[in-house]
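Participant: Sequence plus the predicted model coming up.
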Amino acid sequence: MRSFAAMVGALALAACATASVDGPASSAQPASVAELMQDVQLGYETFTLDNGLTVIVHEDRKAPVVAVASWFNVGSKDEPQGQTGFAHLFEHIMLFNGTEHIPNLIVPLREVGATNWNGTTWFDRTNYFETVPTQALDLALYIESERMGYLLGALTQTSLDAQRGIVQNEKRQGDNQPYGLSEYAQLEALFPDGHPYRHSTIGAMADLDQASLEDVRQWFRDNYGPNNAVLVLSGDIDIAEARPLVQRYFGAIPRGAQNVPADADVPTLPAAINEVLHDRVSNTRIERSWVVPGQGHADEVDLAIAGQVLGGLASSRLDRILVRDEQTAVAVTAGLQPFQRLSFFSVTVDVKPGQDADAVTRRLDEIMADFIANGPSEDEIQRVATTQIAQSTFAIEQIGGFTGATWVLADGQIMTGDPAYFRRNLLEYGEATPASVRAAMQRWLTRPAHTLRTEPGEREPYEESVATRRPPPDTSPPTAQPRDPMPAVGEIADLDFPSVERATLSNGIEVVYANRTSIPATLVAIDFDAGVAADPQGAFGTQRLMLAALDTGAGGRDAMQIAEQQERIGATIASAGTLDRTSVTLTALSANLPLALDLFSDIVIRPDFADAEVSRLRNQQLAAVSAELTQPNGLAQRALPPLIYGANHPYGRAASGVGTAESVGALDRNALVAFHQTWVRPETARIFVVSDRPLAEVRRLLDARFGQWRGSTTVAAGRKDFTAPIPEPRSRIIVVDRPQSPQSVIYAGNVLPISGTDDTLTLAAANEVLGNNFLSRLNTEIRERRGWSYGLGGNAQLREYRMPYIINAPVQSDRTGDSIRVLIEQINAFNGANGVTEAEHTRTINGNIRQLPGAFETAGAVLNALRQNDLYNRPDTYWESVAARYRAMTAANMDSAARAVVDPRRFVWVVVGDASVVRPQLEGLGLPIEVVQPAS
């Protein structure tokens, strides 16, 4: 196998003199893999308590926050027959219920301003995490130790039943999606009876329903002791500070039973399995899967590279052949998903509507056979390695959350026994060769595979397997062990937001800049005053199609050359449109910034809009229209805006911007060129930058590429027209019929008499109490107390002009009418005599002030703040001013702000669900009811 040093040495010959290159079309070479790896460092120290708790500490002083993560070496693969779903059920119990000394774990986390808090379960592990201000670290450790050592005494039949219902609704929510039943079929086909990975993490309805209180108590005793756990602290802390704190809060917890993760072989199918399902989907999907070795195996990285080259990179083989050249598919993916005992290698092809799925399957066979026989090129491997390093650099900038430092350190320890696995794994990308990738594929991907084809049609009969008899309730009283009270929180300083600087390019484009040096990277966003609201009437979907076409040819490069260059330099260029803005963004390692800006400016200023590419992308967008019409949320989000804004208003359309079959089918190159000339131009642009490089250097690089750009002299700059009248609200219920739906999606609201450029801070705080928070009245009542939903809320959605208040509530179908009734009752009570309480006021104000340091931990968060300040006409010092404003905010202020604008008597209710089940439940609500079919 070729050595890492040999590979990077060959790449480093002309690697670096990049930062001094000012002009476009730079001749500089990308930084080498070796140079990029120098910036991917994640130092840590470890110690172990006498009770077996492993502790990992990573010091990062960039912000006064600490991420705390508790990982347990247990997941769904460790569940015995008849207890599927227990690991996930217990994740909910440990995350959302109270403990022996804390009635509700979320309340103190919210009050101290915790960010990035959550918990997850999968086949191999269960974890809990939060990021808190440094002064709240004692409290966070107390909470995590409560989960680990002081939970059983507070586990009651009531709390078990509540979380059981929520988990069952989470299962319904997943099953209700297009292709939502595919995973069950795949796991059953790939694994024999009794194999630990054969059942999904969500579990079976019957097993969840039959779980007794003693069953789940014993599950905790068997699996959640400190000797089966890893605690990771990352951020404003070092090991000398961490050791006494961890000993104080966790040292008294006794060892538990020793959980030995279930052993599991890598099965080989005796013969290929080809299976067909039917579902209410817009296009046929082909999913092919193999079971291959697990995380840390010698072939892991080679197989991961194979997946990226085959269907993960933007320049992947399958994308180039099936999507771009032959145009028989609208989307493809391939990749490796590693787990502790084994991994899944999977390929997914979404067949273009109208194409022969059998022919596409045969073509997939040919492409894969050729790739397995011949392997990737060295250039493809280098591009995968650079892309992986770039993504990892941005991932570990964050200390906590789903991708940050705590995650990768704990994952390495739990899965492989090595916290340094993250960096070791990256280095192995540099050691891979075409021969090693080819050999790994030939070892594992020449074995029989499972191929699942899901075709459009009526879903096979869907029945929830719920037990007919639940165990009798356990009425034993809870008990609590003695313990010191929860620690107090120290004084937390107000946010110190990065200083904002401004510059102007030669053509007048303003640059808004903030300096961040935590990672060697630059983030750029060009926002244009356009958005979905700029789509012409009758031509909805124009902006989205134009944005999709930007990187399919520009500045002398075709689509594949653009994709390959991004991968080669570790840059990501993306385009997106909200209702109010059209944006193109660049994420780049600063070592390659000039090369990245060369490509970025070509895509923004000089797109080709070639007829062939426009035709191909138009077909893909038509497929996206069809797909949206099969999705419960997609149907709701298409139905409500024209009902509340009116069909002629710029906001009276789905925010997805995908358009309709009729409008998209009529779009051509001329329409995209016209939109680009009208809206994507210097007069409508503003550039936002967060970088480790100084403003003077960034401004020079930007000016060399954008400073001479001029808008069209023959086409006037666009201007959106918001004068269309908004109809008077007429409260009613529109049922969008979607048969066989185990859940209903309730989507309701009205247009408010305020705009995003108004001062909405007090309204937002009030609505955290009412609807837009896990602890909100709406979510607490329907999810936590009644168990009818996996989660719901109401939100005053920011818009540059008139804002809406929107409720989004997926609920079990047999509780649709009851849920609407309860939503109305809760809002009316809030608007009446039951306004913000003293406890809710304190929790909200304290939490919002204290969460500010953690809210802007990353360069991306700072960039988004700069953009929002501009969009909503806020001063640069806005975020530094809000703490004082929160302190002055009273409960009466909050009540007044919400009651002035949120009124369910003005709501239009859209319900997407099975009309035969839903409509009878709605009859007693006193509102007109109309049943409609999904519109195109």
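Facilitator: Cool, the structure landed. Numbering: from 1, shown residues only.
Participant: okay, CA-based contacts and neighbour counts for the rest of this
Facilitator: Noted.
Participant: Now do the contacts for S499.
Facilitator: Neighbour list for S499: 514-515 [criterion: Cα atoms under 8 Å, 6 or more residues apart in numbering].
Participant: quick one: it and T877, what's the gap?
Facilitator: When distance is defined by Cα to Cα, to the nearest Å, S499 is 8 Å away from T877.
Participant: next one: I492
Facilitator: When I492 is compared with T877 (using Cα to Cα), they lie 19 Å apart.
Participant: Likewise for G659?
Facilitator: From G659 to T877 the distance is 38 Å (Cα to Cα).
Participant: ok, structure two:
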Amino acid sequence: MRKPLAFLAATVAFACGGVAAHAAGSDAIDIPFTRFTLPNGLTVVVSEDHKAPVVAVSVWYHVGSADEPAGKTGFAHLFEHLMFQGSENHKDEFFRPFELAGATDQNGTTWFDRTNYYETVPTTALDMTLWMESDRMGHLLGAIGQAELDEQRGVVQNEKRQGENQPYGRVDERVAANAFPANHPYHHDTIGSMKDLDAASLADVRQWFQAWYGAANVTVALVGDITPEVAKEKMLKYFGDIPAGPPVPRQQPWVAPRTESTRDTMTDRVAQTRIVREWNVPGLADADAVLLDLAADVLGGGKTSRLYERLVYKDKLVDDVSVSVQAFALASMLQLSADVKNGVDPAKVEAAIADEWKKFLEHGPTADELERVRTDNRAHFIRALEKVNSKASVLAEGQVYRDDPAAYKQDLARMDAATPASVLAAAKKWIARGDYTLTITPAAKDDTSEPADEMEKPGRPALAGRPEAKLPAEPAHAYTTTPSSIDRSKGVPAVATFPDLGFPKLERGKLRNGIDVVLAQRHAIPVVQVQMLFDAGYASDQGRKLGTSAFTMAMLDEGTAELDSLEIARRAERLGAIIGAGSGLDSSNASLNALASQLEPSLKLFADVVRNAAFRDADIARIRGQWLARIAQEKTQPTSLALRSLPPLIYGAGHAYAIPFTGSGTEASISSLDAADLRAWVRDFIRPDNVTILVAGDTTLDAVIAKLDAVFGDWKAADTPVPKKNIAHVDAPKQPRLFLLDKPGASQSLILAGVVAPSTKAKNNLEIRTMNGAFGGSFTSRLNMNLREAKHWAYGAGSLLSNAIGQRPFLMYAPVQTDKTAESVAEILREAKELVGTRPLTHEEIDKIKVGDVRSLPGEYQTTGSVLAAITSMKLYDRPDDYVQTLKARIEAQTDEAVQAAAREVVRPDALTWVVVGDLARIEASLRKLELGAVEVIDADGRKVR
């Protein structure tokens, strides 16, 4: 769910030449495109972008959950899943050829108004991609039987359980049901009800495909290393013989605003009360949509917004508050969310919100507020000029919803033309009355009941006045098919060649005080990204209060000697800059993302933040409250809870990594942190003799060295040495162990099994990575194909390796339906044992990962951010400057024997530490019968309960 401008800001990737990229104002932003329609009615939008040898393919069907008839909720999304099951001429997982071709950014999604499928592939794999997309568009039904339907029904139902098992996981369903009348297309959520999913039949599958998946109901966007001439030839070749399908009725806009306020409450297993308030507002094509988006940003779009300043900074009533617009075709939702501080009366929060709302509706935004929001939006547009898949989404969305791939330009023009008066007028019209307020309160600790699968309340009743769906205008010429020369019986076209990776050569320099600077030039967009990488991280908390590293870095931009937190944020907004700081396991970083034209003043502000943090008591108290609320929330979220619990168990007390891997520390440690602790940590680690500055973007070495020298060149280190971190070696336990955490009423269980593995710096790191990809790190891996595709007990299952300088954790995970918890643990254990015993990885399994890794390289490094991330890894793990350029040869040189040996080294079934989070009343007895080893029930802090 995204608001109009935020969606564009997050996803637009414009094909930019130097003039367009550097010109001022929104009118300079352009995505050149060519649009044409095949004889069968399929619309194609093509945009050339030759900076990387990849093409984004984005296929949008104009059908979503809004088109589902009564009793068929969730069917559009279920059908999306079936589209990945294979087709008549490729009776296998849809993902498999793409993994071999090195596809990136691949997925499918369903929403109220559309279903889309997308991937970015090497240019040489375009024929394979278009064959695959056209085969499932034109040749699907013969490949879908009852077994396939039952499999994906189970997967979707576990996706629903997984969402509902999260804190506040049932809120969106409740809001939609009360925002829109019962006869509105948006009244039910996209994933649908368990009852309706159970009732879906093969007849429904056939009807849905025939009604909605015809060529004339499709837009295909092709963006990247392609020309319109090539696109026309290939699209006609692969899609021209697919029938247009019947005319499709289009749902019509219906805002259905309320004239009176309504209220509702619900309980959930959450850590604090949340207030959600919603107003129905016009759909994304309406002229008021952009104005309301601007109003939302001023009211609650970030740290400098009115509600955040009032409720968080001034009144200290909430830990977080936000306002945003979720934009859809028929209507949109302007929504407020506020997390109430524990101990605060929610009525006080509502009163403060009402006061700020009233002030805004009386006077509107100031000119400065409006200009800061506009500047921030423009900066986000420029940053998004790189990724071809995102650009394809913008063009396709404009065509599908507004019959204009360039519809984003209309929104940008409306943003530029907005005035305080016009924003105020739109706000008065739409958000002065008629809200729905939902208050979510924590369930009682002794409440062990399982939440109902469906809505307890019916929501907003039906209303008269729903507009009838309309058929589109008759085409100027009758749709016809074009005979195809393709012999589909030969199967998926082979991809014989692949483009080479282009990665910038690294340049090195020094500041006058000796700080090393590493630069990768990228001139596709006028943006420069700077990262100051400090040797610190969570591991530096050893001997200190847990969470010190992460908390201190979070405090850097909360005030300097001369600027307070809000003024730092306001200045960054005016510059279009993004300043951040944080920590990982082994390092801490401060980052700047700046417009090239504003690099000098942005660096000045950035240096003030890094060098002159004030650590005022009031700011520490405010962030401490938010931090403690975050820890409390982590303890209600199954994955976070497991990641807090498992590392101390596998590393052992006192180890630098024996900490919650969320980095947030504990309530006790955070509660006791004070300014002296933060200053001591900064003195020890945030210093010029412990940093490397990494830069990527639109600059040169001489230019950036001069600018960095001006703000960091006179920085002097403390007289004390940088502390040495002690990352000790850990021996694996001699036998497996099982730890259980109770989550009463949970509809799923989260299974996590871990053991320490060699460092990311290990000589066989690539072999370990390949092993992981084949075993659990890819869609067609053994674990996912077992628990998701074969058993459909989970929405997804797999394994992962967290990078670390010391021994890193190897983790196997699966969120599974409660009644299959013990069976799933048994399957994971069986797979692990077979991997290192009777069924080692085959040549085919290993080669699939190797070739996929090599062939995905051109797509992996499209953006400045991805280049910067690669440089960061080179620095952290002592890799040479040509590491990326030489990666292909090293990946290909891996032998099957070496990868199989890596599996035996890493995956040790008899040394696993298991953590299972779920409803112990339903799962404990069956888990104990597995006899995995010693069993303990622990609480959210890792303390033994029994």
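Facilitator: All right, it came through fine. Note that the coordinates shown come from a computational prediction; the quantities given were computed from them, not determined experimentally.
Participant: Was I right to think S337 of the second structure contacts L299?
Facilitator: No - using Cα atoms under 8 Å, S337 of the second structure is not in contact with L299, being 11.6 Å away.
Participant: Identify the contacts common to the two.
Facilitator: With Cα under 8 Å, 6+ apart, S337 of the second structure and L299 have common neighbours 322-323.
Participant: ok, those two, which is more surrounded?
Facilitator: Taking neighbours as other Cα atoms under 10 Å, S337 of the second structure and L299 compare with L299 leading, 27 against 19.
Participant: name the element that one belongs to?
Facilitator: Here L299 of the second structure, judged by DSSP states H and E, is contained in helix 287-300.
Participant: mind listing what's buried in that helix?
Facilitator: Using 16 or more other Cα atoms under 10 Å as the test for burial, helix 287-300 of the second structure gives 288-300.
Participant: Which of those residues sits closest to L78 of the second structure?
Facilitator: L78 of the second structure has its nearest neighbour among the buried residues of helix 287-300 of the second structure in A289, at 30.5 Å by Cα to Cα.
Participant: That closest one -> the first structure?
Facilitator: Taking TM-score structural alignment, the alignment pairs A289 of the second structure with E300 from the first structure.
Participant: can you count the residues close to the counterpart of H77 of the second structure in the first structure?
Facilitator: The alignment partner of H77 of the second structure in the first structure, by TM-score structural alignment, is H88. H88 of the first structure is flanked by 24 other residues according to other Cα under 10 Å.
Participant: Could you find the closest non-adjacent residue to the residue mapped onto L801 of the second structure from the first structure?
Facilitator: L801 of the second structure maps onto A796 of the first structure when the alignment is built from TM-score structural alignment. Distance criterion Cα to Cα, 6 or more residues apart in numbering; nearest residue to A796 of the first structure, sequence neighbours excluded, is Y805 at 4.3 Å.
Participant: ok, which stretches of the stretch 201-350 of the second structure are strands?
Facilitator: With DSSP state E, counting those that start in this stretch as the criterion, the stretch 201-350 of the second structure has strands at 218-224, 262-268, 274-281, 318-326, 332-340.
Participant: which ones are touching T890 of the first structure?
Facilitator: H841.
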